[in-house]
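> Have a look; sequence and predicted model below, questions after that.
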Amino acid sequence: MKLLIFGATSPTGLEITRKALSEGHKVNVLVGSPDKLLDDIKEKVNVFHGELTDESTMLSSMDGVHAVISTLEPHLGEYPGGLPNTNRYRLMMNCMKQKGICRLLALSTPSLGNKEIDS
């Protein structure tokens, strides 16, 4: 199976990428900072460099993919353009629909902010 992994440079993403490779899957990764990929992984995956807001790059990274795995981390704070992950997942799912990809595994962690504690 060919997989696309978002968040492949995070600790969880690195482990999922390693596991997918060890199981014999072909793996694409879309990353903002390819230099964060470890050498043992970088040489075994197809690396797409870009932002998760770039539809063209996202569509290219999905060519031939059977399933998408996302380990995007939540972001705290207020953003004028909406919540970053909401916008990213909306674009991701629209691109998946265009490519006929029906499988999405999204992993995340709850992240609660407390202005009194965070100050």
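That came in fine, so what should we check first?
> Could you use CA atoms for every contact and neighbour count after this?
Fine.
> Of all the helix elements in the chain, which one is longest?
Counting residues, the longest helix found in the chain (DSSP state H) is helix 84-99.
> Packing partners of it?
Counting contacts by 3 or more C-alpha pairs under 8 Å, 6 or more residues apart in numbering; DSSP states H and E, helix 84-99 is packed against helix 55-61.
> Would you mark the buried spots in the helix it packs on?
Within helix 55-61, the residues scored as buried using 16 or more other C-alpha atoms under 10 Å are 55, 58, 59, 61.
> From the contact counts, what lies against the helix or strand just after the longest helix of the chain?
Next along the chain after helix 84-99, taking DSSP states H and E as the criterion, comes strand 103-106. Other helices and strands packing on strand 103-106, by 3+ C-alpha pairs under 8 Å, 6+ apart, are strand 67-70.
> Next up, a structure to set beside the first:
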Amino acid sequence: MKIALFGATGRTGRIILKLARQEGHFVNALVRNSASLSSNDATVIIGDATNANAVMETVATSQAVISALGTDGGTVLTEALPKIITAMKKQGISRLITIGTAGILNSRLEEGKLRYESSESRRRLTRAAEEHRRVYELLAASDLDWTIVCPTYLPDGEMTKHYRVEKDYLPEDGREISTGDTAYFTYRQLFSEDYYKTRVGIAY
């Protein structure tokens, strides 16, 4: 399979790239700096995820897209996703898996609210969650076969391959999930239809 990967140099994206290459898949990776990724690991495209031409070059000839882009303290995520969606439609690609945040899952305590809007969230700043919410709304309005993987607190850590997941909610009493297990679950969604067109919470 040929995979377009955004965010390949991030904490989770690097692990996704490693998993894909270990299983013999080809990867197009969009990076800002040529020194940040070896050409032995992927076909490296130099550019910015907010640039439509760079996004199109990354997506072209791929069969699926994974985005491990973060909010980057700004609007990179919400600027990039419309361009990724447009490029996918032009290329006839339907499968998109992104990494979001547990803040955009449904609240268990307050019906009709997302976790970041409810008393479940301990974060005072909501800017990142609002960025991820806009991405969720964009995908929900699209006809793509999308999945948003929504980890809670995300420390660096190895793959255990033992975790809990739940559609649209964070698993009860979930406190954290490692970058390794988040990457593993995200990557495995390339070969599963279990969570098409939905958010999925992941935690230990």
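Yep, it's here. Please read all numbers here as calculations on a predicted model, not as lab measurements.
> hang on, the earlier thing: which residues in the second structure does the longest helix of the first structure match up with?
Mapped onto the second structure using TM-score structural alignment, helix 84-99 of the first structure spans residues 76-91.
> what's the offset of the matching stretch from the middle of its chain?
Counting by C-alpha atoms, centre = their mean, to the nearest Å, stretch 76-91 of the second structure is centred 13 Å from the centre of its parent chain.
> what's the answer for stretch 14-25 of the second structure, then?
That offset, for stretch 14-25 of the second structure, works out to 15 Å (C-alpha atoms, centre = their mean).
> Give me the contact list for that stretch.
Residues outside stretch 14-25 of the second structure that contact it (C-alpha atoms under 8 Å, 6 or more residues apart in numbering) are 1-3, 5, 7-8, 26-27, 41, 179-180, 183-184, 186-187.
> Now list the buried members of the residues you listed.
In the contacts of stretch 14-25 of the second structure, burial by neighbour count holds for 2-3, 5, 7-8, 26-27, 41, 179-180, 183-184, 186-187, counting by 16+ other C-alpha under 10 Å.
> could I get those residues as CSV with distance to residue 127 of the second structure and secondary structure?
Shown next, in CSV, are those (distance: C-alpha to C-alpha, whole Å; DSSP: H, G, I helix; E, B strand; the rest coil):
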residue, distance to residue 127 of the second structure, secondary structure
2, 33, strand
3, 30, strand
5, 24, strand
7, 19, coil
8, 23, coil
26, 34, strand
27, 31, strand
41, 33, coil
179, 22, helix
180, 25, helix
183, 24, helix
184, 27, helix
186, 24, helix
187, 27, helix
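> As CSV, these with distance to residue 98 of the second structure would be great.
Output for these, formatted as CSV (distance: C-alpha to C-alpha, whole Å):
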residue, distance to residue 98 of the second structure
2, 16
3, 13
5, 10
7, 10
8, 12
26, 18
27, 16
41, 21
179, 14
180, 15
183, 11
184, 13
186, 8
187, 10
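> now, among these, which is nearest to residue 200 of the second structure?
Of all those, residue 200 of the second structure sits closest to residue 186, with 10.1 Å by C-alpha to C-alpha.
> For the residue lying closest to the closest one once chain neighbours are set aside, which residues are in contact?
Counting by C-alpha to C-alpha, 6 or more residues apart in numbering, residue 186 of the second structure lies nearest to residue 149, which is 6.5 Å off, once chain neighbours are set aside. By C-alpha under 8 Å, 6+ apart, the contact list for residue 149 of the second structure reads 97, 98, 99, 100, 101, 182, 186, 199, 200, 201, 202.
> what comes up buried for the match of helix 84-99 of the first structure?
Of all the residues in stretch 76-91 of the second structure, those buried under the rule 16+ other C-alpha under 10 Å are 76, 77, 78, 79, 80, 81, 82, 83, 84, 85, 87, 88.
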